[in-house]
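Build the 3D model from these lines:
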Amino acid sequence: MLNHWDRWISKRFKKVRLRCQKGIPPSLRGRAWLYLSGGKVKREQNSGKFKELDSMDGDPKWVDVIERDLHRQFPFHEMFVSRGGHGQQDLFRVLKAYTLYRPDEGYCQAQAPIAAVLLMHMPAEDAFWGLVQICEKYLPGYYSAGLEAIQLDGEILNALLKRVSPPAYRHLEKHKIEPILYMTEWFMCAFSRTLPWSSVLRVWDMFLCDGVKIIFRVGLVLLKSMLGSREKLKAGLGQYETMEILRALEPQYLQEGFLIHQVLELPISSRDVEREHRVQLRRWRKTHGELSYKAPPRMHGAHAIMSAEPHTRQDLRQKPTIIVQYPLPSDTKSEFARVKKRSTIRKAPNPKVEVTNPYSVSCTH
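This next block holds a predicted model:
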């Protein structure tokens, strides 16, 4: 599939989506994520860019903040468990490079777990371009100052919740619980700090394939599961109790089997998200004016990214990670000729020499 990626994306994308929904094999996940996100094309078209950024000194303002955040990312994972270990070093390199690549955005703490998840599956350079694609194509504006994009998506989530689970929507409205209070970490970290690890991987497989609609679906499933039944709401939950429930989600709703099934069953499409985005953007402009940060348009998954960004077959060509070169003699032909000549020389047969028996015995009768 990866050998003919452009054909699969353009002509057989449904099969790519089905594979991502079933779960990408662990041995292929890193490469598949890089292809799905468009990071592979981005890396090839910007050859040497990461090396250049990596060699530069970062802005001291961001370097200091990044260094303080390194030990907080998956502290029990073998890659990041030791201070100054290779995992933390690579994480620093990726995040510092991004602040140099996008100085207008700088660094946001929610980018660290995103980069860490990528680093668990690919080298630092690939993780950098994966982070670039997530920040620019999947979640544009999420990590800029003011967090306007995440606030806007919070309103979209609330509007979709009204359609998916009216009881949960009414409960949150009744207690004046704004979406920004509970969904910020969910969305900005793409659930990497909320779900069990097996669920995180399955969600990311689908997220990088189909875009932000998967993040919305996961959020809606969790809200519906936690607040969508009358039995749970009969307990007289107030604002404080509701927030505690949303901070400590019940484990059975986070398990891979339940969550992925519910996400796939939820009828929320990219078109629904975009339609609601236009509605909420008009409301935002009426109440807040124009957005202060002009984010690029959001791309809804691998197919949209591949269609929007020009690429060549060479950009998608797989390159071996390890290249072994065997040294050859300078004069190979003459060496082979000498070997061949030696092998064709026929040796003269040794002359037959008769040796008399010095111990011959004559028998007389």
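
all contacts plus neighbour counts: C-alpha atoms, from now on.
Noted.

Which stretches in the stretch 201-350 of the chain count as helices?
Remark: helices assigned in the stretch 201-350 of the chain by DSSP state H, counting those that start in this stretch are 213-227, 230-233, 239-247, 256-265, 270-288, 302-308, 313-316, 332-344.

Looking at those, which is nearest to residue 50?
Across the helices of the stretch 201-350 of the chain, residue 50 has its closest neighbour in helix 313-316 (16.4 Å, Cα to Cα).

and that closest one, what does it pack onto?
Identification of packing neighbours for helix 313-316 by 3 or more Cα pairs under 8 Å, 6 or more residues apart in numbering; DSSP states H and E yields helix 5-11, helix 39-45.

Deepest in the core, which of the ones you listed is it.
helix 39-45 (a mean of 20; mean count of other Cα atoms under 10 Å).

Same question for the next helix or strand after that helix: list its buried residues.
Next along the chain after helix 39-45, taking DSSP states H and E as the criterion, comes helix 49-55. Going by neighbour count (16 or more other Cα atoms under 10 Å), the buried part of helix 49-55 is 50, 53, 54.

can you give me the offset of helix 49-55 from its chain's centre?
With Cα atoms, centre = their mean, to the nearest Å as the basis, helix 49-55 stands 20 Å off its chain's centre.

Next, the structure of the following sequence, for comparison with the previous one:
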Amino acid sequence: METSNDHYYPISQCLSHSESNVSNSFQLSNNNRSCNKYGFFLDNDCDDQDHDTPSVQDLKAIRIKERKWLQMLNNWRYYINFKWDKIRDRCRKGIPHSLRSQAWFHLCGAHLQRNRFPNLYGELLKKGIPSDVRDDICKDLHRQFPNHEMFADPSGVGQTDLYNVLKAFAAYRPNIGYCQAQAPIAAVFLMHMPAERAFWCLVALSKYYISGYFMHNLEDIRIHGQMLFAFLKKFTPSAYSLLNRQNIEPEIYMIEWFMCIYSRNLPWPSVLRVWDMFLCEGMPLTTLFTLFTRFYYIDSKTCQKLRNISKSSLTEDSLIRGIKRFELRDIDLLKEHGIQMKKLQKSKKQLK
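Below is the predicted model of the structure:
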């Protein structure tokens, strides 16, 4: 199979002549556009609340949170081994934006891998990847948050770094290669940290959090879908009865939610809060979050609320209140995972 030995993002290989012209005009058109504090372009007729100047009281509260997080990060081994509950509680309250890069890097354990292999990322960028994998990556670059200033320009730093992170991962895990779910996850990390750190965070997620999500058969996502359906029966029986009666399989509605960790499905402040909690708590948080935001208000007669979820139920504070409605322990997940694995193995035997 043909391989590509490009070291850094070969923009000429991913852009045709016409696309290069589009890139130039696109850059000019975005020069004068305003962004919110997260880097997303504002609509011309939209007044964004993120531009409001924080009060003195708000600033004091932010500084207090920052000092607490700095103290934890400077003593991370102690907190992660003996004070995990404190980390969880502070993640649920939201990580200060100024420290989110460091916090995420430590929460997922990426800092440990980076320390063990300090030169690996640079070495991976020098490796070749199959040309079809490279082409698949290039096709998806412009689809990742095009309304964000970092990724708006096809020849800009954002898409360059995104290509490098995805290429390095494909070289690092050739048995997995590239799948579309990797791109939005890598893009979210890149909004908060340099490319090398984003790469190691993507590696950590693929290893410890969503280990089978990037495989071509999507076996793990199907198992987690059935687990979600079982918990749906326990916690929200009316929603379960409705979906079951209409033969709506979990994979129909939850693949993008889980695989992209809600990065495409929520108001951005809520995305960040979900990621703060997910990187601390992992799979239980994703399941709890889905149960509340997607199914808690569904009645037994209509799926309309699944399609049109009120904005008020997706705010950061609503998420925290909703998650606390359910009690889901790690042991519950392990038990249900074992049940679904046995069902899957049984169905495989029947197909032989």
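
circling back: as a markdown table, the helices and strands packed on helix 313-316 of the first structure with distance to residue 255 of the first structure would be great.
Output for those, formatted as a markdown table (distance: least, Cα to Cα, whole Å):
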| stretch | distance to residue 255 of the first structure |
| --- | --- |
| helix 5-11 | 30 |
| helix 39-45 | 29 |
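
Please identify which of those helices is closest to residue 186 of the first structure.
With Cα to Cα as the criterion, residue 186 of the first structure lies closest to helix 39-45 of those, at 23.1 Å.

okay, that closest one sits on what stretch of the second structure?
Using TM-score structural alignment, helix 39-45 of the first structure lines up with residues 110-116 of the second structure.

if we can go back for a sec, so which of the helices and strands packed on helix 313-316 of the first structure gets nearest residue 133 of the first structure?
Among these, helix 39-45 comes nearest to residue 133 of the first structure, with 6.2 Å by Cα to Cα.

for the closest one, packing partners?
Counting contacts by 3+ Cα pairs under 8 Å, 6+ apart, helix 39-45 of the first structure is packed against helix 124-133, helix 313-316.

And it against the second structure, how far off on average?
Comparing helix 39-45 of the first structure with its match in the second structure after superposition yields a mean distance of 0.4 Å (mean Cα distance after the TM-score superposition for the first structure).

chain center to that helix: distance?
Its chain's average C-alpha position is 14 Å from that of helix 39-45 of the first structure, according to Cα atoms, centre = their mean.

what does that helix contact?
Counting contacts by Cα atoms under 8 Å, 6 or more residues apart in numbering, the residues outside helix 39-45 of the first structure that touch it are 34, 35, 126, 129, 130, 132, 133, 311, 315, 316.

How about the contacts made by residue 302 of the first structure?
By Cα under 8 Å, 6+ apart, residue 302 of the first structure lies in contact with 9, 36, 37, 38, 208, 209, 210, 211.

want to throw the contacts of helix 39-45 of the first structure into TSV with neighbour count?
Output for those, formatted as TSV (neighbours: other Cα atoms under 10 Å):
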residue	neighbour count
34	24
35	22
126	23
129	25
130	28
132	22
133	22
311	16
315	14
316	19
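
counterpart of stretch 143-154 of the first structure in the second structure, which residues?
Using TM-score structural alignment, stretch 143-154 of the first structure lines up with residues 214-225 of the second structure.
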